[in-house]
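Q: Give me the fold of what follows.
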Amino acid sequence: HFHSPPPRAWKKIFRQLILLALGILGLLRFGLPVLRHLEVLLPMGVCPLARMPLLRDNFSGPLDPGAQPEVLTCTSWGAPIIWDGTFDPDVAQQEAVQRNLTVGLTVFAVGRYLEKYLERFLETAEQHFMVGQRVVYYVFTERPAAVPRVPLGPGRRLRVERVARERRWQDLSMARMRAASGARFVLCIDVDQHFSGAFGPEALAESVAQLHAWHYRWPRRLLPFERDARSAAALGPGEGDFYYHAAVFGGSVAALRRLTAHCARGLRRDRARGLEARWHDESHLNKFFWLHKPAKLLSPEFCWSPEIGRRAEIRRPRLLRAPKEYALLRS
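A: Below is the predicted model:
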């Protein structure tokens, strides 16, 4: 006969199960590497079949969502998620040339970030970023004379803008949008990374958001949105589509001005209340993209963190994050 465990044994088993569940949740949530490889078991969903014939990119023409069947290749509002193989890079290049585009790339290099990252950032951008297109690099720094003189290809220019190191984020971002007003599309990219693969016109659209490499497979309830209802960046239960990385975002100058103004208002409001969102300007950026859906999403290939390890769906990383060294760089 089967004999059930005594009540004390049941309590012990129950406690162990609770601890195991909490341990797994904690490891997953706080990014410890021990369970990172299990994230690939979390489904991303599939692009609705009804949308597939209609899914078009503003540069690459019809897209092929089936080229990456194991990942999500479009959103519920019909925006494409750009993965390797889902677009034709030659068509994207030709379309950009026909439109006679100038693409802006803005980057902040203040404090020790200038010496440590900027030269490699610019050198690798010359190898991989919008190759064959007209590009203006807008470098914002408090020390213009220290900006390295990297050789640039034809039709590519470097503009250095002086900023005060301690100015507020919204002031810097507004200055960035004023300076970049000569470009048709602008991408805003963090300096502490380097290009490692072709980063071309397929990344351009009216508004562009980047799927965060550390969170793109997480269920929505675990995403690190700001949840303090007092904050202007707060998202309530059930709100938020994806978690977007502030290390890469872009769009038209007009769209980026709207994003910048939204984030600036939110930051000012929080500061007046003595608050700061959990992930600072990134939290406000996520609130903006929840309210104003991006026209295009970039897959984690376009801003990958090598610390995560290998993933089958990350076929060709385009931009690689450097390991975090906050203590050294901000001292």
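Q: contacts, neighbours, all on C-alpha from now
A: OK.
Q: what about stretch 243-262, how long is it end to end?
A: 18 Å (C-alpha to C-alpha, to the nearest Å).
Q: Give me the distance from it to the chain's centre.
A: Mean-position distance between stretch 243-262 and its chain equals 11 Å (C-alpha atoms, centre = their mean, to the nearest Å).
Q: What residues sit buried inside it?
A: Neighbour-count burial for stretch 243-262, with 16 or more other C-alpha atoms under 10 Å as criterion, is recorded at 243-253, 255-257, 259-260, 262.
Q: now swap in stretch 162-171 and tell me
A: Using 16+ other C-alpha under 10 Å as the burial criterion, the residues of stretch 162-171 that qualify are 163, 170.
Q: Endpoints of that stretch, how far apart?
A: 13 Å.
Q: Give me the distance from that stretch to the chain's centre.
A: Here stretch 162-171 shows a centroid-to-chain-centroid distance of 22 Å under the convention C-alpha atoms, centre = their mean.
Q: Mind jotting down where the strands sit in the chain?
A: Taking DSSP state E as the test, the strands found in the chain are 56-57, 61-62, 81-82, 102-108, 134-141, 156-162, 185-189, 193-195, 207-211, 244-252, 296-298, 319-321.
Q: this one next, for a side-by-side:
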Amino acid sequence: MALEGLRAWKRIFWRQILLALGLLGLFLCGLPKFRHLETFIPMGVCPSATVSLLRDNFTGALHPWARPEVLTCTPWGAPIIWDGTFDPDVAQQEASQQNLTIGLTVFAVGRYLEKYLERFLETAEQHFMVGQRVVYYVFTERPGAVPRVALGPDRRLRVERVVRERRWQDVSMARMRTLHAALGGWLGREAHFVFCMDIDQHFSGAFGPEALAESVAQLHSWHYHWPRWLLPFERDARSAAALTRGEGDFYYHAAVFGGSVAALRGLTAHCALGLAWDRARGLEARWHDESHLNKFFWLHKPAKVLSPEFCWSPDIGPRAEIRRPRLLWAPKEYRLLRD
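A: Okay, here's the model as predicted:
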């Protein structure tokens, strides 16, 4: 009887394991009903000692306790900016007193130019750093095709010609080298702080000076609830982007990153060198330049982290903690755009 009971328990145990693996597979594949299960994974809580010390040169005093349902600081004491944790009026005043020029870079290559650029720029005019001096830098192989968009006072558009790479992966990876050169040229001389963004998204809410810092990373909207062991870091030890098990703090999205010119020169140099190292060895990181970006931010912690509200994917669906999305992903049409 004891042997039969043991066998029955083994069957139950393995059925539970298989069920758990099946659910995990569905969850990772992104099926909407299963994606909502991740909201039950706790994000963590800021230590009270850290909360009392959180301040920011661009927002004044922060209010992390205003959002107890989400994580509002990092283990190294940097703020994670959520709606309600800052006063936007104070942020505007702080930035205006510093007399800043803010750069915004975007790559519009191939069919991405016609599909996304006009809406990106038009919505940026409505929501990006309103009231501040802004220089848009558009990198494209077809400067003459850049749409004419009405710009407000103290807002300019510069178009820089780039060579179109053969593969879309190479377009993505080449931008670190291109950005590094631009930051050492006109862009670096014109702007004090710069944001680098993907083109296949549009602004939907105020993206203001509260996002500024010496170095800024963006929590990936598809991964911000996941435990560290599930995050899609590069695991091939041969790659310059590799992180071992136990390394990595959060998974950051390469669709939005920023900081001072000096900090971004360091970031882009690191990523460009890592990409060149991999290419020389016939390697390609799982998520290309994003993998190298995550390696950089593991080694050099960002001074500020933006919550998923600042770059949200509507495909995930509504979330209680996502109060005011600032950027929204456009529908991905890779078959149309990447051939």
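Q: could the strands of the first structure be laid out in JSON lines, adding distance to residue 120 of the first structure?
A: What follows is the strands of the first structure, written out as JSON lines (distance: least, C-alpha to C-alpha, whole Å):
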{"stretch": "strand 56-57", "distance to residue 120 of the first structure": "31"}
{"stretch": "strand 61-62", "distance to residue 120 of the first structure": "33"}
{"stretch": "strand 81-82", "distance to residue 120 of the first structure": "25"}
{"stretch": "strand 102-108", "distance to residue 120 of the first structure": "13"}
{"stretch": "strand 134-141", "distance to residue 120 of the first structure": "13"}
{"stretch": "strand 156-162", "distance to residue 120 of the first structure": "15"}
{"stretch": "strand 185-189", "distance to residue 120 of the first structure": "14"}
{"stretch": "strand 193-195", "distance to residue 120 of the first structure": "6"}
{"stretch": "strand 207-211", "distance to residue 120 of the first structure": "22"}
{"stretch": "strand 244-252", "distance to residue 120 of the first structure": "16"}
{"stretch": "strand 296-298", "distance to residue 120 of the first structure": "23"}
{"stretch": "strand 319-321", "distance to residue 120 of the first structure": "12"}
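Q: longest helix of the first structure?
A: helix 7-29 (DSSP state H).
Q: can you count the residues close to whichever residue in the second structure pairs up with residue 130 of the first structure?
A: Per TM-score structural alignment, the equivalent position to residue 130 of the first structure in the second structure is residue 129. When neighbours are counted by other C-alpha atoms under 10 Å, residue 129 of the second structure registers 23.
Q: where's the nearest residue to residue 129 of the second structure once chain neighbours are set aside relative to residue 119 of the second structure, distance?
A: Residue nearest to residue 129 of the second structure in three dimensions, not counting chain neighbours: residue 208, with 4.4 Å by C-alpha to C-alpha, 6 or more residues apart in numbering. Note on residue 208 of the second structure: its distance to residue 119 of the second structure, by C-alpha to C-alpha, is 18 Å.
Q: which residues in the stretch 101-250 of the second structure form helices?
A: Ranges of helices within the stretch 101-250 of the second structure are 112, 118-127, 168-183, 186-190, based on DSSP state H, counting those that start in this stretch.
Q: how much does the first one stray from the first structure?
A: When you say that, I think you mean helix 112 of the second structure. Once fitted to the first structure, helix 112 of the second structure is off its aligned match by 0.3 Å on average (mean C-alpha distance after the TM-score superposition for the first structure).
Q: In the first structure, what range does that helix match?
A: Going by TM-score structural alignment: helix 112 of the second structure matches residues 113.
Q: and for the matching stretch, what are the contacting residues?
A: Stretch 113 of the first structure has contacts (C-alpha atoms under 8 Å, 6 or more residues apart in numbering) with 191, 192, 329.
Q: again with stretch 280-300 of the second structure
A: Contacts of stretch 280-300 of the second structure (C-alpha under 8 Å, 6+ apart): 169, 172-173, 176, 217, 233-234, 236, 239-243, 247-249, 251-254, 267, 270-271, 274-275, 278.
Q: before we move on, what about stretch 240-248 of the second structure?
A: Against stretch 240-248 of the second structure from outside (C-alpha under 8 Å, 6+ apart): 228-229, 233-237, 274-275, 277-278, 285, 291-292, 294-295, 298.
Q: Mark which of the contacts of stretch 280-300 of the second structure are buried, thanks.
A: 172-173, 176, 217, 233-234, 239-243, 248, 251-254, 267, 270-271, 274-275, 278.
Q: Please tell me which one of the contacts of stretch 113 of the first structure counts the most neighbours.
A: Within the contacts of stretch 113 of the first structure, residue 191 tops the neighbour count with 24 neighbours, counted by other C-alpha under 10 Å.
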